[in-house]
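# Generate coordinates for the sequence data below:
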Amino acid sequence: MPGERPGRRLVVVTGGTKGVGAGIARAFAEAGDEVVVCARRPPQAPLDGVEFAPLDLRDPPAVRAFFGRLTRLDVLVNNAGGAPHRLLAGTEAERHARVIDLNLVAPLTASLAAYDLLKRARGSIVMIGSVSGTRPSPGTAAYGAAKAGLENLARSMAAEWAPEVRVNTLVVGMVRTELSHLHYGGEDGIEAVSRTVPLGRLAVPTDIGRAAVFLASDAAAYITGAGLLVHGGGERPAFLDAATVNKPDREH
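You can find the predicted model right below:
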């Protein structure tokens, strides 16, 4: 457990050992915060200025014990989540339920366990949501359903726990991580997918980290119950490219 360091906030990032979570942890550490990441397995490479604590977030008693050992907490980032590509009809319900457990129930469990500490500090929670929760998500339907529920949960928490605890959601688009090839293919696939984003690239974990630091900062003191889109402008509607009229004049 982290030591007492007056003047520094304590930030817990769930699932903060790789990818987006590691980017979030680094961003808070660079902002001068004391950061603890918790996951089942430690990071492959140590994160500078970040402490690791082993924790299975799908084990409620273990989650309660983890937060019970803390003496203070200023920010909780519920980042742990994800899902493999699984078509609905090709997978049994129990495996889909495990995806919902990790992406929706685990953040609820962690938030409840952290509530008293956050209330005492007048702290904040940042949920890491997804655009998959705002549109159809074929192949990751349970994940999309969980992320939709997570954003609604955050709004309800914000209403119930105000004014002591602020709760917001980062609605994240496509991010380039060490696992991008599993979703988009190799470099050619990543480049092709990047061209569908108005800003012309996938996000990197640092983009998400900086947005999380903002939502947890005093600069966002009047923001709660909000969903901040971090998706590079979203996705160009497919019908615009399929239509045979109103095309840009490529010759001028």
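# alpha carbons only for contacts and neighbour counts from here, please
Fine.
# Tell me which stretches of this structure form strands.
Under the criterion DSSP state E, the chain contains strands at 10-14, 34-39, 50-54, 75-78, 124-130, 166-172, 227-230.
# which residues touch the longest helix along the chain?
In the chain, taking DSSP state H as the definition, the longest helix is helix 141-161. By C-alpha atoms under 8 Å, 6 or more residues apart in numbering, the residues outside helix 141-161 that reach it are 82-83, 87-88, 96-97, 99-100, 103-104, 107-108, 127, 129-137, 165-169, 224-227.
# now stretch 44-57
Against stretch 44-57 from outside (C-alpha under 8 Å, 6+ apart): 1-2, 14, 17, 22, 25-26, 29, 34-43, 62-63, 66, 102, 106, 110.
# And the residues you listed, which of them are buried?
14, 17, 22, 25-26, 29, 34-39, 42-43, 63, 66, 102, 106, 110 (16 or more other C-alpha atoms under 10 Å).
# for this protein, what spans make up the helices?
For the chain, the helices defined by DSSP H cover 19-30, 60-68, 93-100, 106-121, 141-161, 180-184, 187-194, 205-215, 238-242.
# So which bits of the fifth one are buried?
Read it as helix 141-161. By 16+ other C-alpha under 10 Å, the buried positions in helix 141-161 come out as 141-155, 157-158.
# And this one, please, so the two structures can be compared:
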Amino acid sequence: MTAARTVLVTGASGGIGRGVCEALAEEARLTGHSLRLAVHGSRESMALSALVSDLTSADGEGEIEARAFVADLTDAGACNNLIGQVIDWAGRLDSIVSNAGQSRPGKLANLPDEDWQATLDLNLRATWLLARAAYPALTETRGTITAVASMSGLSPHPGYGAYSTAKAGLVMLCRQLAQEWAGDGIRVNAVCPGMIRTPLTETVYQDEDTRRKRESLVPLGRIGTPRDIGDAVAFLTSDKASYITGVALRIDGGLSEGMLNLIPGRPDKVR
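Coordinates of the predicted model:
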């Protein structure tokens, strides 16, 4: 009998993290494969407990088991313990989806030291700490790491200098790990979401004028959803992507490539 695939998803309680978990669970149900989802949060919460309940009770052919884990990912010891706890529970580790992050806006000229450090610690350093701790286990399973970066890591984002720097570093970290660990059969990729409607951004989209203006910037004409990111992550962690490593996949509805569409006076403007 094939052992259940085990995936750790950090920052899983809501938004993109939840979308990733739902996509992984649906894939397991559709393919009839067993899946163990280790869902991480920075603290115990009703949202994390509800996610575990929803994932475990899902109907389908594949057996799905979920368990919540709590850890401070800015602490090296806590990252080591988290990986150990997941392996103790499941007996193996096949994939890490490093999604936990935070954004502390502020211009670099007067950004407080603690905001800079906290942003880099969670958005960049935590992925390295988890990867380093999980390296032996991922070598055994020829596993994967998929990190959730941002389009802000591909282009400067004024007013979010620490976040943009951290996400750019995260993209490079994934590329570096992909090269160093390819010989061990470990694949490492990043996804770079564009504008995504999540609980954290919901207040922005409650304003209809703002929503319409944002949608008008996206060539595909809509704001992304957590599931858009989740489906891409599910693909990258699967065997269907077995020849893909070191990529930074933009998931932004064409926004990054469509900036020239915004120049006023273009005679061939699409929208």
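# Quick check: the aligned residue for A168 of structure 2 in structure 1?
The alignment partner of A168 of structure 2 in structure 1, by TM-score structural alignment, is A148.
# Distance of its match relative to G129 of structure 1?
Distance of A148 of structure 1 to G129 of structure 1, computed by C-alpha to C-alpha, to the nearest Å: 8 Å.
# cool, and G15 of structure 1?
Distance, G15 of structure 1 to G129 of structure 1, by C-alpha to C-alpha: 14 Å.
# More neighbours: which of those two?
Taking other C-alpha atoms under 10 Å, G15 of structure 1 and G129 do not tie; G129 has more neighbours (31 against 27).
# need the contact list for the residue mapped onto Q102 of structure 2 from structure 1.
The pairwise alignment with structure 1 assigns Q102 of structure 2 to G82, based on TM-score structural alignment. G82 of structure 1 makes contacts with V99, L102, N103, Y143, as judged by C-alpha under 8 Å, 6+ apart.
# ok, now H157 of structure 2?
Taking C-alpha under 8 Å, 6+ apart, one finds S164 in contact with H157 of structure 2.
# same deal with A25 of structure 1?
Residues near A25 of structure 1 by C-alpha under 8 Å, 6+ apart: V13, G16, V35, V36, V37, V50, G209.
# Apart from its neighbours in sequence, what residue is nearest L217 of structure 2?
Nearest residue to L217 of structure 2, sequence neighbours excluded (C-alpha to C-alpha, 6 or more residues apart in numbering): L255, at 6.7 Å.
# That neighbour and S42 of structure 2: what is the separation?
On the measure of C-alpha to C-alpha, L255 of structure 2 and S42 of structure 2 end up 31 Å apart.
# repeat for I223 of structure 2
Separation of I223 of structure 2 from S42 of structure 2 (C-alpha to C-alpha): 27 Å.
# Now do L24 of structure 2: how many residues are near it, please.
24.
# mind checking what it lines up with in structure 1?
In structure 1, the residue paired with L24 of structure 2 is F28, using TM-score structural alignment.
# again with A131 of structure 2
Using TM-score structural alignment, the equivalent of A131 of structure 2 in structure 1 is S111.
# number of nearby residues for that match?
Residues lying near S111 of structure 1 (other C-alpha under 10 Å) number 24.
# I'd like to check which residues are in contact with it.
L76, I125.
# ok so, going back, would you quantify the distance from the residue nearest to L217 of structure 2 to L262 of structure 2?
Distance from L255 of structure 2 to L262 of structure 2, by C-alpha to C-alpha: 10 Å.
# Overlap in contacts, these two.
The contact sets of L255 of structure 2 and L262 overlap at L217 (C-alpha under 8 Å, 6+ apart).
# Show me which of these two is the more surrounded one.
Taking other C-alpha under 10 Å, L255 of structure 2 and L262 do not tie; L255 has more neighbours (21 against 13).
# coming back round to it: list just the nearest of the contacts of A25 of structure 1 to D188 of structure 1.
Proximity of the contacts of A25 of structure 1 to D188 of structure 1 (C-alpha to C-alpha) peaks at G209, which lies at 26.2 Å.
# What is the aligned counterpart of the closest one in structure 2?
Aligned counterpart of G209 of structure 1 in structure 2: G230 (TM-score structural alignment).
# that older thread, which ones are touching the residue nearest to the match of L24 of structure 2 when sequence neighbours are not counted?
Closest residue to F28 of structure 1 apart from its sequence neighbours, by C-alpha to C-alpha, 6+ apart: V213 at 6.1 Å. V213 of structure 1 is in contact with I24, A27, F28, A31, counting by C-alpha under 8 Å, 6+ apart.
# Run the chain-centre distance for stretch 46-59 of structure 1.
15 Å (C-alpha atoms, centre = their mean, to the nearest Å).
# Excluding chain neighbours, give the residue nearest to V75 of structure 1 in space.
Closest residue to V75 of structure 1 apart from its sequence neighbours, by C-alpha to C-alpha, 6+ apart: V11 at 4.7 Å.
# who touches the one you found in this structure?
Contacts of V11 of structure 1 (C-alpha under 8 Å, 6+ apart): F28, D33, E34, V35, V36, L73, D74, V75, L76, V77.
# residue in structure 2 matching the third one?
So that's E34 of structure 1. So, by TM-score structural alignment, E34 of structure 1 is matched to R36.
# For the equivalent of K240 of structure 2 over in structure 1, give me its contacts.
Mapped onto structure 1 by TM-score structural alignment, K240 of structure 2 lines up with A219. Neighbour list for A219 of structure 1: empty [criterion: C-alpha under 8 Å, 6+ apart].
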